[in-house]
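*Asks:* Below is the structure, and that's it, no one-letter string:
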């Protein structure tokens, strides 16, 4: 059992699924059931939530709307969205509403557990001065980056872009997410600025004989390969 008093709040109205999740996480975390999400939002705002696991469809509540309300109030508690809707547009909607990850039902409990651990770890590290993903390392204070001990010179926007990926290793990152966060565009933009910067970043990150770090997910976005 994790020694912290903060808990993972599972917003899920299927009792069997909640019990399976509780069994999976109970040895490492305190797990609280919140069928309609209301208790979870209060816990997040009061700093008692380590992570919210949010189903998109709850009894008398819309999971997307709950996450949007949370983010509108400036709360950054990590959120793992769950849904039976698997289309790219549905997943993007969940991420744009403020979800940090999106898992499609039905899922393997081992994958669910790994994603929970990754989110908890990522947000624990989000204030850290140093980040590391595989052979890639970043000093956020000195504004320096290395791959296999080779220092890589980046311009400020490239550094911001890589930092965004390194805080989300192995996760889907859409162009719109990057435009809204790295470029601060708050509306859909018809531009190839993301692709241009990612191409330039790749050229700097990938030395002779080194594998690709930022991979394309056709029709969806990009992912930082956390095994490279």
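*Replies:* That came through fine. Keep in mind that this is a model prediction, so the values were computed, not measured.

*Asks:* okay, CA-based contacts and neighbour counts for the rest of this
*Replies:* Fine.

*Asks:* ok, longest strand in the protein?
*Replies:* If you go by DSSP state E, the chain has its longest strand at strand 49-55.

*Asks:* what helices or strands is whichever helix or strand comes after that one leaning on?
*Replies:* Toward the C-terminus, strand 49-55 is succeeded by strand 57-58 as the next helix or strand (DSSP states H and E). Helices and strands touching strand 57-58, by 3 or more C-alpha pairs under 8 Å, 6 or more residues apart in numbering; DSSP states H and E: there are none.

*Asks:* Distance from strand 57-58 to the middle of the chain?
*Replies:* Averaging C-alpha positions (C-alpha atoms, centre = their mean, to the nearest Å) puts strand 57-58 21 Å from its chain's average.

*Asks:* do the same with stretch 58-67
*Replies:* Averaging C-alpha positions (C-alpha atoms, centre = their mean) puts stretch 58-67 19 Å from its chain's average.

*Asks:* here comes the other one, which I'd like you to weigh against the first:
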């Protein structure tokens, strides 16, 4: 999943980026509202984490403009204080949830994951798709009672595809949502990892959960066996 983190406190920005990256997110960061506006317009993020008190264009205005332009990715706001006025202003601007500073990073991550799940149409952190069970909190995948030994990338690719069951996901889209900006997007790494993921998900080739649509991308479909 790809997240935009907008925070003008350098130490906090680094901390948030480090923790989100550790959880397997691809992270873009900026420290002011003007750049945040640009990045949000240019990239289809899975989530934005936005501090209200930004220099120049404040976070409330950034969110309002995104929403006015039809940008729909979920937004989690960070407020400097627990004032109800800040929370109300952020939610009325179009934010989806909030966390008041100081906060525990575990709460930020939990709320971020919940927003991403809800935006994909899943209320529970545990997804059941046929014989596949995904625990998005524990980052664990189980097929027919068999726990899969997946790398962080393999799990994140599986989760991204599973949350878009039945949809065609292009190789470019998958790359953009799983890797940082400096990743070599002309490589065939995605194809290699998808092949490995297929083998781990379906070693006897009976489920065929990930299909390749030549020139279009991948589609995840998994029904009860």
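*Replies:* Noted; the coordinates are in hand. Small disclaimer: the values here were computed from a predicted structure and weren't measured.

*Asks:* Work out the TM-score between the chains.
*Replies:* Scored by TM-score structural alignment, normalised by the length of the second structure, the superposition of the two chains gives a TM-score of 0.51; 124 aligned residues with a C-alpha RMSD of 1.8 Å.

*Asks:* From the contact counts, what lies against the lengthiest helix in the first structure?
*Replies:* Longest helix in the first structure by number of residues, with DSSP state H as the criterion: helix 109-125. Applying 3+ C-alpha pairs under 8 Å, 6+ apart, we find helix 109-125 of the first structure packed against helix 15-25, strand 49-55.

*Asks:* mean deviation of the first one from the second structure?
*Replies:* When you say that, I think you mean helix 15-25 of the first structure. For helix 15-25 of the first structure, the mean deviation from the second structure after alignment is 0.9 Å (mean C-alpha distance after the TM-score superposition for the first structure).

*Asks:* could you say what helices and strands that helix packs with?
*Replies:* Secondary-structure packing of helix 15-25 of the first structure (3+ C-alpha pairs under 8 Å, 6+ apart): strand 30-33, helix 109-125.

*Asks:* ranking these by burial, who's on top?
*Replies:* strand 30-33 (a mean of 19; mean count of other C-alpha atoms under 10 Å).

*Asks:* What range does that one cover in the second structure?
*Replies:* Mapped onto the second structure using TM-score structural alignment, strand 30-33 of the first structure spans residues 26-29.

*Asks:* Show residues contacting the matching stretch.
*Replies:* For stretch 26-29 of the second structure, contacts defined as C-alpha atoms under 8 Å, 6 or more residues apart in numbering pick out 1-7, 13, 17, 20-21, 177-181.

*Asks:* Mark which of these are part of helices, please.
*Replies:* Per DSSP H, helices hold the following members of those: 13, 17, 20-21, 177-178.

*Asks:* Which single one of the residues you listed is nearest to residue 100 of the second structure?
*Replies:* For these, the closest approach to residue 100 of the second structure (C-alpha to C-alpha) belongs to residue 13, at 15.2 Å.

*Asks:* can you tell me which residue in the first structure aligns to that closest one?
*Replies:* In the first structure, residue 13 of the second structure lands on residue 18 (TM-score structural alignment).

*Asks:* From residue 53 of the first structure, how far out is its match?
*Replies:* Distance, residue 18 of the first structure to residue 53 of the first structure, by C-alpha to C-alpha, to the nearest Å: 10 Å.

*Asks:* More neighbours: those two, which one.
*Replies:* Neighbour totals were compared for residue 18 of the first structure and residue 53, and residue 53 leads with 26 against 19 (other C-alpha atoms under 10 Å).

*Asks:* Surely that one and residue 82 touch.
*Replies:* Yes. Applying C-alpha atoms under 8 Å, one finds residue 53 of the first structure in contact with residue 82, separated by 7.2 Å.

*Asks:* Now the residue most central in space within the first structure. Nearest residue, chain neighbours left out?
*Replies:* Using C-alpha atoms, centre = their mean, the residue of the first structure that lies closest to the mean C-alpha position is residue 100, 3.5 Å off. Among residues not flanking residue 100 of the first structure along the chain, residue 79 sits closest, at 5.4 Å (C-alpha to C-alpha, 6 or more residues apart in numbering).

*Asks:* What count of nearby residues applies to the one you found?
*Replies:* Residues lying near residue 79 of the first structure (other C-alpha under 10 Å) number 24.

*Asks:* That one pairs with which position in the second structure?
*Replies:* So residue 79 of the first structure corresponds to residue 75, using TM-score structural alignment.

*Asks:* same thing with residue 43 of the first structure?
*Replies:* So, by TM-score structural alignment, residue 43 of the first structure is matched to residue 39.

*Asks:* can you give me the strands in the second structure?
*Replies:* Applying DSSP E to the second structure gives strands spanning 2-6, 26-30, 47-51, 75-79, 97-100, 126-129, 132-135, 140-143, 146-147, 168-169, 210-213, 217-220.

*Asks:* Would you format the ones you listed as a markdown table with distance to residue 158 of the second structure included?
*Replies:* As requested, the strands of the second structure are arranged in a markdown table below (distance: least, C-alpha to C-alpha, whole Å):
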| stretch | distance to residue 158 of the second structure |
| --- | --- |
| strand 2-6 | 14 |
| strand 26-30 | 15 |
| strand 47-51 | 18 |
| strand 75-79 | 23 |
| strand 97-100 | 26 |
| strand 126-129 | 12 |
| strand 132-135 | 9 |
| strand 140-143 | 9 |
| strand 146-147 | 14 |
| strand 168-169 | 12 |
| strand 210-213 | 9 |
| strand 217-220 | 9 |
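
*Asks:* quick one, which of those is nearest to residue 201 of the second structure?
*Replies:* Minimum separation from residue 201 of the second structure across those (C-alpha to C-alpha) falls at strand 140-143, 7.2 Å.

*Asks:* what's that closest one aligned against in the first structure?
*Replies:* On the basis of TM-score structural alignment, strand 140-143 of the second structure is assigned to no residues in the first structure.

*Asks:* Report all helices and strands that that strand contacts.
*Replies:* Strand 140-143 of the second structure packs on strand 132-135, going by 3+ C-alpha pairs under 8 Å, 6+ apart.
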